[in-house]
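> Sharing a model that was predicted from the sequence below.
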Amino acid sequence: MFIISDKFKKIAKTLKLDKPLVIFDMETTGQTIYKDKIIELAYIKIYSDGRVKKDEMILDPQMPISRESTAVHGLSDKDVSSKPTFRKKAQEIWEIFNGCYYSGFNVMNFDLPILRREFIRVGMDFDYSISQIIDCRVIYQHMVPRSLAATYRYYCGKEFRQSHTALGDVEVSAEILVKQLDKYSEIRDLDFINKIHQSPENSYVDSSRKFYWKQGRAYFAFSKYIGVALSEVAKINPKFLKWILTADFSEETKTIVKKALESIKRSY
């Protein structure tokens, strides 16, 4: 069922959509991309003419839901045991998501890789590129200033007068830290601070982090070709990519490599 909403029509008009935009979120059995599964999937699909379709579904992951995840979203094993599996809903979900733009919060680093892996498990090809992603988290990180002056203004409510001295910056940083410790009780725990500093900010192509995005291209994050574009390796050493297809790598990684090899074949 389609609905009409001025709010969503504005999105379609402002972005000049040439294909639908799916804004989505999911709840999962845990936070590990390569092994956890989707248990709830909700979406709003905005078409270029402003029509909107939205829905949500609960899925049986056929694996235990971690206690930590249940504490967040409230869904237990019992809640999902009678629901359809991803395999049963795969075609329907593919028709919703295939060939669209994708948006949400942190979809690039979590939701899309999880969804892609679910499709791989059932033998379906769900492919997307970074040019199709409109991640609210990425936009926020890019557009909201992270400078010392902006941080000082946010936490201390004062304008930062450039001292052009290292000691002046240190004093301002110390004042910011005092305000942060006052504001966030969590960061009074050094273990918590250590944990958040280990959170990766890199944009990986696959959940096993063998490739990462850079300027719209996939680059190697391992082997002697680390930092080299996958498309370049496909040209200069296709045997190496063929070896990956026979070695102990995830099916997701192998799918990415297969596409690179196929792309080279088509170019000749």
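Good, I have the coordinates.
> going forward, measure contacts between C-alpha atoms and count neighbours the same way
OK.
> What separation is there between Phe240 and Ala234?
Using CA to CA, to the nearest Å, one gets 8 Å for the distance from Phe240 to Ala234.
> er, Tyr102 actually
Tyr102 sits 28 Å away from Ala234, taking CA to CA as the criterion.
> and if you look at Asp77?
In this structure, Asp77 lies at 44 Å from Ala234, with CA to CA as the measure.
> Ok, Lys53 next?
Between Lys53 and Ala234 the distance, using CA to CA, works out to 40 Å.
> neighbour count winner among the two?
More crowded of Lys53 and Ala234, by other CA atoms under 10 Å: Ala234, with 22 against 16.
> so what's that one closest to, chain neighbours aside?
In space, and not counting its chain neighbours, Ala234 is closest to Leu261: 5.9 Å by CA to CA, 6 or more residues apart in numbering.
> list the helices and strands the one helix or strand that neighbour maps to packs on?
Of the helices and strands defined by DSSP states H and E, Leu261 is found in helix 251-267. The contact analysis (3 or more CA pairs under 8 Å, 6 or more residues apart in numbering; DSSP states H and E) places helix 251-267 against helix 112-121, helix 230-236, helix 238-246.
> and these, which is most packed in?
With neighbours defined as mean count of other CA atoms under 10 Å, those peak in mean count at helix 112-121, which reaches a mean of 21.
> I'd like to know which elements that helix is packed against.
Applying 3+ CA pairs under 8 Å, 6+ apart, one finds that helix 112-121 makes contact with strand 38-46, helix 251-267.
> Try it again at 7 Å.
Helices and strands touching helix 112-121, by 3 or more CA pairs under 7 Å, 6 or more residues apart in numbering; DSSP states H and E: there are none.
> my guess is Gly227 contacts Phe220, does it?
Yes - counting by CA atoms under 7 Å, Gly227 does reach Phe220; the two are 5.4 Å apart.
> between the two, which one's more packed in?
In this view Gly227 and Phe220 are compared by other CA under 10 Å, and Phe220 has more residues nearby, 21 against 15.
> thought the more buried one was touching Lys210?
Yes - between Phe220 and Lys210 there is a contact under CA under 7 Å: 6.2 Å.
> Where does Glu27 fall, secondary structure wise?
Secondary structure here is read from DSSP H and E; on that basis Glu27 sits in strand 21-28.
> Comparison target, given below:
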Amino acid sequence: MELNVKNPLVFFDLETTGIDMVNDRIVEICILKVFPDGRTEVKTRRVNPTIPIPAQATAIHGITNEDVKDCPTFKEIAKSLVQLIEGCDFAGYNSNKFDLPLLAEEFIRAGIDFDLKKRKFIDVQTIFHKMEQRTLVAAYKFYCDKDLNNAHSAEADTVATYEVLKAQLDRYPELKNDIDFLSDFSAKTRNVDFAGRIVLNDKDVEVFNFGKHRGRPVVEVLETEPGYYAWMMNGDFPLYTKNVLTRIKLGMMVKK
């Protein structure tokens, strides 16, 4: 089944120096762009992460420091990436938990305020786990009856994810071929920030989701304990989380 898309839909996958969204960096990115008329476009870029690639990361994706030493940094390609994905919705495999948060961090580090609030996000892994509970390699075999060669290369994983989603739509009639539906179906959380440090409670109020203030409204904490804002801003939290916290604090100031 071909995807029914209103806006261009970007499937993407990142290969990185590790899994810490605060400190790790992208070494390869692949974007497969699906247009409303069914056309597809694939672009893959190697990226100089500006920090060493650990051996354990190279063992997974096969990319070495030598491979990327002459490649552009993310900051150097950030504007062209924004142009490529402007106005698009997003899809990936485990992307809501890892790839999107790390991509957002890289954009912020590059000095680009890339607003993702109005985008739809489809996580093919979440759909798969709700339906079958397996890995991408198994998903590709299960849904497409193909072996996933070159697993953990950005392009192979990205193309496989695109094919898996189309096969999922063919297999499960209860899945609507609609980006809004698929985005809602594959969402696991009510995160306000990607890392899930701030979430919406059952009353759609922004609350902290960690530490001593877990479950308390952010506005309430910032009013009664003003130093908590500075502690978080100086702490080892993702830049996107800090931006969300700052937005809430500025909103409080406007209302006064």
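Looks like it came in fine. All values derive from a computational prediction rather than experimental measurement.
> Give me the TM-score for these two chains.
The TM-score (TM-score structural alignment, normalised by the length of structure 2) is 0.65; 197 aligned residues with a CA RMSD of 3.2 Å.
> hey, where'd the helices end up in the stretch 101-250 of structure 1?
Using DSSP state H, counting those that start in this stretch, the helices of the stretch 101-250 of structure 1 run over residues 112-121, 136-143, 148-156, 166-183, 190-197, 230-236, 238-246.
> In CSV, list the ones you listed along with distance to Ile65 of structure 1.
Written out in CSV, the entries for these read as follows (distance: least, CA to CA, whole Å):
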stretch, distance to Ile65 of structure 1
helix 112-121, 15
helix 136-143, 26
helix 148-156, 38
helix 166-183, 33
helix 190-197, 23
helix 230-236, 35
helix 238-246, 31
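> ok, for Ala110 of structure 2, nearest residue in space, not its chain neighbours?
Ala110 of structure 2 sits nearest to Lys75 (CA to CA, 6+ apart), 4.8 Å away.
> Any figure for the gap between the one you found and Thr16 of structure 2?
Lys75 of structure 2 sits at a distance of 15 Å from Thr16 of structure 2 (criterion: CA to CA).
> Which of those two has more residues huddled nearby?
Taking neighbours as other CA under 10 Å, Lys75 of structure 2 and Thr16 compare with Thr16 leading, 26 against 18.
> what sits against the aligned partner of that one in structure 1?
In structure 1, the position corresponding to Thr16 of structure 2 is occupied by Thr28, as judged by TM-score structural alignment. Residues counted as contacts of Thr28 of structure 1 (CA atoms under 7 Å, 6 or more residues apart in numbering) are Asp36, Lys37, Ile38, Ile39, Glu40.
> so what's the nearest residue to Thr28 of structure 1 once chain neighbours are set aside up against?
Distance criterion CA to CA, 6+ apart; nearest residue to Thr28 of structure 1, sequence neighbours excluded, is Ile38 at 4.4 Å. Ile38 of structure 1 is in contact with Met26, Glu27, Thr28, Thr29, Leu59, Pro61, counting by CA under 7 Å, 6+ apart.
> Those residues into CSV, with extra columns for distance to Ile3 of structure 1?
Written out in CSV, the entries for these read as follows (distance: CA to CA, whole Å):
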residue, distance to Ile3 of structure 1
Met26, 22
Glu27, 25
Thr28, 28
Thr29, 31
Leu59, 25
Pro61, 30
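> By neighbour count, which of these wins?
Thr29 (26 neighbours).
> Relative to Asp206 of structure 1, how far out is that one?
As for Thr29 of structure 1, its distance to Asp206 of structure 1 is 19 Å (criterion: CA to CA).
> can you check Asp55 of structure 1 too?
When distances are taken as CA to CA, Asp55 of structure 1 and Asp206 of structure 1 turn out to be 27 Å apart.
> Those two: which is more packed in?
With neighbours defined as other CA under 10 Å, Asp55 of structure 1 and Asp206 compare such that Asp206 has more, 25 against 11.
> residue contacts, that one?
Pro113, Glu252, Thr253.
> Aligned to Asp111 of structure 1, what sits in structure 2?
Alignment of Asp111 of structure 1 against structure 2 is given by TM-score structural alignment, with Asp99 as its counterpart.
> and if you look at Val170 of structure 1?
When the two structures are superposed using TM-score structural alignment, Val170 of structure 1 falls opposite a gap in structure 2.
> Val170 of structure 1: how many residues sit nearby?
Quick note: Val170 of structure 1 (other CA under 10 Å) scores 11 neighbours.
> Quick one: residues contacting the residue most central in space within structure 2.
Taking CA atoms, centre = their mean, the centroid of structure 2 lies closest to Leu100, which sits 1.4 Å from it. Leu100 of structure 2 makes contact with no residue under the criterion CA under 7 Å, 6+ apart.
> how near is it to Asp37 of structure 2?
For Leu100 of structure 2, the distance to Asp37 of structure 2 (CA to CA) stands at 25 Å.
> same thing with Val164 of structure 2?
Taken as CA to CA, the spacing of Val164 of structure 2 relative to Asp37 of structure 2 amounts to 20 Å.
> How about Ile108 of structure 2?
Distance check for Ile108 of structure 2 against Asp37 of structure 2: by CA to CA, it reads 32 Å.
> quick one: Glu41 of structure 2 is in a strand?
Yes - residue assignment for Glu41 of structure 2, taken from DSSP: H, G, I helix; E, B strand; the rest coil, places it within a strand.
> burial measure for Val159 of structure 2, as a count.
Summarising burial for Val159 of structure 2: neighbours were counted as other CA under 10 Å, giving 19.
> Quick check: chain neighbours aside, which residue is closest to it?
When the adjacent residues along the chain are set aside, Val159 of structure 2 lies closest to Leu32, with 7.2 Å between them (CA to CA, 6+ apart).
> tell me the contacts of the corresponding residue of structure 1 for that neighbour?
Taking TM-score structural alignment for the superposition, Leu32 of structure 2 sits opposite Ile44 in structure 1. The contact partners of Ile44 of structure 1, by CA under 7 Å, 6+ apart, come to Val22, Ile23, Phe24, Val52, Lys53, Lys54, Asp55.
> The fifth one pairs with which position in structure 2?
Residue correspondence, TM-score structural alignment: Lys53 of structure 1 in this structure matches Glu41 in structure 2.
> wait, doesn't that match sit right on Phe12?
No - with contact taken as CA under 7 Å, Glu41 of structure 2 and Phe12 are classed as non-touching, separated by 11.6 Å.
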